[in-house]
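In: how does the following fold in three dimensions:
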Amino acid sequence: MNFTDSPSAHAEIAGTVQDHVDAARLAASLAALARFGGRDDGGVSRETLTDIDLAARRHLIEQARALGCEVSTDDCGNLFFRRPGREDLPPVLTGSHADTQPVGGKYDGAYGVLAGLEVIAALNAAGVETRRPIEVVSWTNEEGSRFGPGAMGSSAFVDPGRLAIYRDAVDPAGVRFGDALDAALTASADVPRLPMPRPMAACVELHIEQGPVLEAANVPLGVVTGIQAVRWFRVDCAGTMAHAGTTPMAVRRDAMAVAVAIAQELYALAPRDAAAGSNELRLTLGRWTVAPNSVNTIPGHVSFTVDMRCLDDAALDRAEAALRAACVRHAQASDAVTVERFFHRTPTHFPGTMLDAIERACTRASEQAGRAMPMRLTSGAFHDAMYLADHCPTAMIFVPSKGGISHNAAEDTDATELFLGAKALAYTVAELACR
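Out: Okay, the predicted model is just below:
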């Protein structure tokens, strides 16, 4: 099919590509990758840069080459699968990540990569040549479960200066990320290496929702408007270790009592019966350390982390102020409670032109399937698109997650909804690549 430079022609080409997405081919591709790290409970264990992950990377390279793609990598081990266009312009990028949590599911990340390769297969089957190249990416270490932080590959691609810091990250076994990365690059010595960053015309990431909103609404496709802001804090409470049986309550300096009082005030900031909207404040007190952690000793030190998320940064300002005030109020001495903010990411708002393109794609796919029209929603989880949004026009498509479950072997999405998501992605990527 020849390229014609008009919006109506772009829409016609995009529709043709969407109609060539093959459900059986996509399902087989997902099943094949899930065998790398597959578990008896149906889940997948494929942490970044392990031997299993390296084998999965080789599988993806072979799959992409079989589709006629040029394969490349970069200094952070990100894999790019390129379908050339009529002109050597900045490409349209799609994809996600193939690494999982220690116990993850078959679709978190992997679905976006394999749906991107299905778009290439659909373009080939339709005989469509786009104006721009299209690249499918598999980012390195999105999950951050083996090496922290997460989203290393996408964030280093956008800002290569981060890579030097990331290389010193160490996993629980004492392995440096830099050493594991070098081994991965050596294992793919047949893959050319390209610089970071490179210009991109646009980026579209398809992902399972990992939450309950789409399923509850019985809507198969979500147009993601943005990603919540997040702030992470570490709170340290100091007290005095003493005997649990001999120390009167009135004279105790109990670090746990202080920590619990602060925690109760925090939980009151985000009542569970509040309406679950895009500006809902979400709080998680996720990691606790107690010393000496003994059944019959008053805790002398307690530390815990606080994860605050909201699309409204002003709401996080108020929540942070409340946290700091609570720490001062409950401290039993001037230096007995300290609070440190160790991560802060402002809200990500995807551009309206990208949202409109995705909505057109999702609407056509939904109409053809006789399903409800797409809805707009916000992502509460980090995604690689969060960093790509700093680099080029970016947006996301969500498909439902059964029970809202992810990071779990029970993670699941209906096959028809996985198919519709790939169809929406195909239309969006093809239309963008015609521009």
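
In: only C-alpha atoms from now on, for both contacts and neighbour counts.
Out: OK.

In: pretty sure K423 contacts A365?
Out: Yes. Counting by CA atoms under 8 Å, K423 does reach A365; the two are 6.4 Å apart.

In: so what's in contact with those two at the same time?
Out: Q18 (CA atoms under 8 Å, 6 or more residues apart in numbering).

In: and this one, please, so the two structures can be compared:
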Amino acid sequence: MAEKTALKVAGFVSQQRLLDRLAELACFGALDNGGVDRQALSDVELTARAWLIEWARALGCTVMTDDCANLFIRRAGREDLPPIVTGSHIDTQPGGGNLDGCYGVMAGMECLSALNDAAVITRRPIEVVVWTNEEGSRFSPGAMGSSAFVHPSRLADYLPHQDAQGITLAQALSRCHQRFSGLPRRAAVPMAAFIELHIEQGPVLQQAGLPLALVGGIQGVRWYQVCCHGTPAHAGTTPMADRQDAMTLARRIMQQLEQRAATLPADELRLTFGRWHVEPNAINTIAGRVTFTLDFRHPDAAVLARFDAWMQQLAAENVAVACVFSQAPVAFDPTLLDAQFACTQALQIETTTLISGAFHDAMHLASHCPTSMFFVPSHNGISHNPAEYTDPQYLYLGAKALACCLTELANQPTGVNHEHSHLSSLL
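Out: Below you'll find the predicted structure:
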């Protein structure tokens, strides 16, 4: 059960202030169609950072950064202990909405405002973090900032990566650090826990009629590229029995994979055939080469391994199969999820538990500290789109649950075991 102090802070969360701040952030990179284009480390994103830094300092917080330009906003606690952390990202897709990532940051800042209004000083510090380049729409890969925070050695490999204009990540980071040269670097202090609040980006919560979900983990992912070889020939003169049609072969493989995938539980399965490239791609020529990609997602590592075996069985003299990306499933900390559930119960917010089908920064943080997430509903499941929308009441309830949970965790005893599997000592 949440303590009275945590419930008090939740009571000071302001729905109107949260909505106003979301609207202010949406002005940075606003598009005529109501969407937002705020690419990572772009001029408009740096201007949004400057606005956020000014706001943080007005709240009495200190602001720090690191080598990957992640932004850490710290509200001091009574004791200098590893902090309880929340946050997300403020970079968007080129034609994105104003909630993806942004809601998690603005809700975190609202929690700090509520703590101030409630005149509560927590035992531990609380931090709101803005992770760099989560979307990956300017620099690849996505979730770059959180990845480099947890695994600093990865940053050197990311630095040469270029955007569409040929600007390297190293150059973009240099401009950012020059603009905010007065920001101190965050010390290598571990986080006591990380909770990310995010829109669902899918339809499940709305269909269930629920305002909030605890996120139990993130699905594992496999990306494969399949290349089918045939013989280009004249479409009008080559009999059907004599053809070596790469497109026919590719379609047969796709159908085979769909049939196998149909044997798996449909509610947890995600299979997408995405990019297709046909050569010579002429209306009257039999395809000589077809390359396609597929994205397979599932929360069970054993199912992912079975799919890997299926893919390897496809390889043949005229079929080349390559795994281009592999991500293991992530299970969030069960004790932390219990703490979140206790807060939602105390606030009388009905919840369910979901598995995320999308990547989030929490995916990387899960190997650094006890980690979990909250989801609020997405209207019609729409995201990465100007039509992205969540009912303001749901945004408000998510922020209240977050404020309660952050306060509760930040007021726990000092004897904390920072091993991932021993969060019970924090609770």
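
In: where does the TM-score land?
Out: Remark: TM-score between the superposed chains equals 0.93 [TM-score structural alignment, normalised by the length of structure 2]; 412 aligned residues with a CA RMSD of 1.6 Å.

In: pretty sure Q39 of structure 2 sits in a helix.
Out: No. Using DSSP: H, G, I helix; E, B strand; the rest coil, the secondary structure at Q39 of structure 2 is coil, not a helix.

In: wait, what's in contact with whichever residue in structure 2 pairs up with R176 of structure 1?
Out: If you follow R176 of structure 1 across to structure 2 using TM-score structural alignment, you land on T168. Residues near T168 of structure 2 by CA under 8 Å, 6+ apart: 159-162.

In: could you rerun that using 10 Å?
Out: Shown in contact with T168 of structure 2 (CA atoms under 10 Å, 6 or more residues apart in numbering): 139, 158-162, 174.

In: please apply the same query to Q171 of structure 2.
Out: By CA under 10 Å, 6+ apart, Q171 of structure 2 lies in contact with 41, 159-162, 177.

In: most surrounded residue in those?
Out: Comparing those by number of neighbours (other CA atoms under 10 Å), L41 comes first, having 23 neighbours.

In: map that one across to structure 1 for me.
Out: Using TM-score structural alignment, the equivalent of L41 of structure 2 in structure 1 is L49.

In: what's the closest non-adjacent residue to that match?
Out: Leaving aside its sequence neighbours, L49 of structure 1 sits nearest to A180 (CA to CA, 6 or more residues apart in numbering; 6.2 Å).

In: pretty sure the one you found sits in a helix.
Out: Yes. In this structure, A180 of structure 1 lies within a helix as judged by three-state DSSP.

In: distance-wise, check it relative to V21 of structure 1.
Out: Distance, A180 of structure 1 to V21 of structure 1, by CA to CA, to the nearest Å: 36 Å.

In: just send the contacts of Q171 of structure 2 back as TSV, with secondary structure too.
Out: Below are the contacts of Q171 of structure 2 laid out as TSV (three-state DSSP):
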residue	secondary structure
L41	coil
L159	coil
P160	coil
H161	coil
Q162	strand
H177	helix
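
In: which of the residues you listed lies closest to Q340 of structure 2?
Out: Taking CA to CA as the measure, Q340 of structure 2 lies nearest L41 of the contacts of Q171 of structure 2, at 32.8 Å.

In: quick one: the closest one from W55 of structure 2, how far?
Out: 19 Å.

In: same thing with A148 of structure 2?
Out: 26 Å.

In: more neighbours: these two, which one.
Out: For A148 of structure 2 versus W55, the count of surrounding residues by other CA under 10 Å is larger for A148: 22 against 13.

In: dump the residue contacts of the more buried one.
Out: 66-68, 70, 131-132, 154-158, 364.
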